[in-house]
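**Q** Take this sequence and fold it.
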Amino acid sequence: MAPESGSNKREALSAALRRYPQFELAIRRLMARSEAFCDMCEELAEAELALSRVDGVPSGLREARRAEWQELVDRLVAEVGAALLDKDVVVKPRPDR
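**A** Down below sits the predicted model:
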């Protein structure tokens, strides 16, 4: 595994955990089992990074790029959430007694 690959996996894990900290175990399990889920989380991390750097884009393009990146981030967050809820690895919390 290339060093960059390990870094990408850490960033992907961090991106998913920032959005869904309550599903940490499920996220870790899915990342270990599903390359597609890992790819989705890596895309989320990359989109968040691009959005965070949008102020460096020339002013004439900045707002259009900001909207594009935000839309992509929102879509990927929803996809990660759907993947978490679709998997059997998520255990619903028991109601308080």
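**Q** only C-alpha atoms for contact and neighbour calcs from this point on.
**A** Noted.
**Q** Spatially nearest residue to Glu11 (excluding sequence neighbours)?
**A** Nearest residue to Glu11 in three dimensions, chain neighbours excluded: Ala45, at 6.0 Å (Cα to Cα, 6 or more residues apart in numbering).
**Q** which SS class is the one you found?
**A** Following DSSP: H, G, I helix; E, B strand; the rest coil, we place Ala45 in the helix state.
**Q** To compare against the first, here's the next sequence to fold:
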Amino acid sequence: MFAPSAAHFSVIILRFNDPRLMVRSIWCEPMMASNIAVIVTRFPLRELEIRRRCARDPKFAEICEDYAEAWQAFQRWKGAGPAGVTKANDYRQMLEELEAEILAILDAPRPNEG
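**A** You can find the predicted model right below:
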């Protein structure tokens, strides 16, 4: 599983500060932007699709928010030592399921695409 690092988040934050890309930063609220950052870090080649879908599909945005929360919990339990192994594994499985759900939505044909 890909693990976002501080370097990845720095790149995302710097990109938001790039004047050429400012339109992206107004597509979603700041809290949503940080939630999207986690899934964008996991699937960087699909960033534009993810941001567009979040902007127009509240259910998809909620799934991305769930992913961000699960990622935070996974990191917390992973760092808890031996006592957190079972919980970390549970959250890792949840992350994989959410990734599959997100990809299924992104890969589904849109109604106007036939």
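**Q** my guess is the residue nearest to Glu11 of the first structure meets Arg18, correct?
**A** No - contact criterion Cα atoms under 8 Å: Ala45 of the first structure and Arg18 do not qualify, at 10.2 Å.
**Q** Among these two, which residue is more densely surrounded?
**A** Ala45 (23 against 10; other Cα atoms under 10 Å).
**Q** Matching the more buried one against the second structure, which residue comes up?
**A** Counting by TM-score structural alignment, Ala45 of the first structure lines up with Ala68 in the second structure.
**Q** same thing with Glu79 of the first structure?
**A** When the second structure is aligned by TM-score structural alignment, the residue opposite Glu79 of the first structure is Glu101.
**Q** element containing that match, please.
**A** helix 85-107 (DSSP states H and E).
**Q** okay, which residue is most central for the second structure?
**A** Ile39 (1.8 Å; Cα atoms, centre = their mean).
**Q** which residues touch that one?
**A** Under the criterion of Cα atoms under 8 Å, 6 or more residues apart in numbering, the neighbours of Ile39 of the second structure are 64, 67-68.
**Q** Isn't Arg24 of the second structure up against Phe16?
**A** Yes - counting by Cα under 8 Å, Arg24 of the second structure touches Phe16, with 7.3 Å between them.
**Q** on that earlier part again, any chance of the contacts of Ile39 of the second structure in a markdown table with distance to Glu29 of the second structure as columns?
**A** Below are the contacts of Ile39 of the second structure laid out as a markdown table (distance: Cα to Cα, whole Å):
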| residue | distance to Glu29 of the second structure |
| --- | --- |
| Cys64 | 13 |
| Tyr67 | 17 |
| Ala68 | 15 |
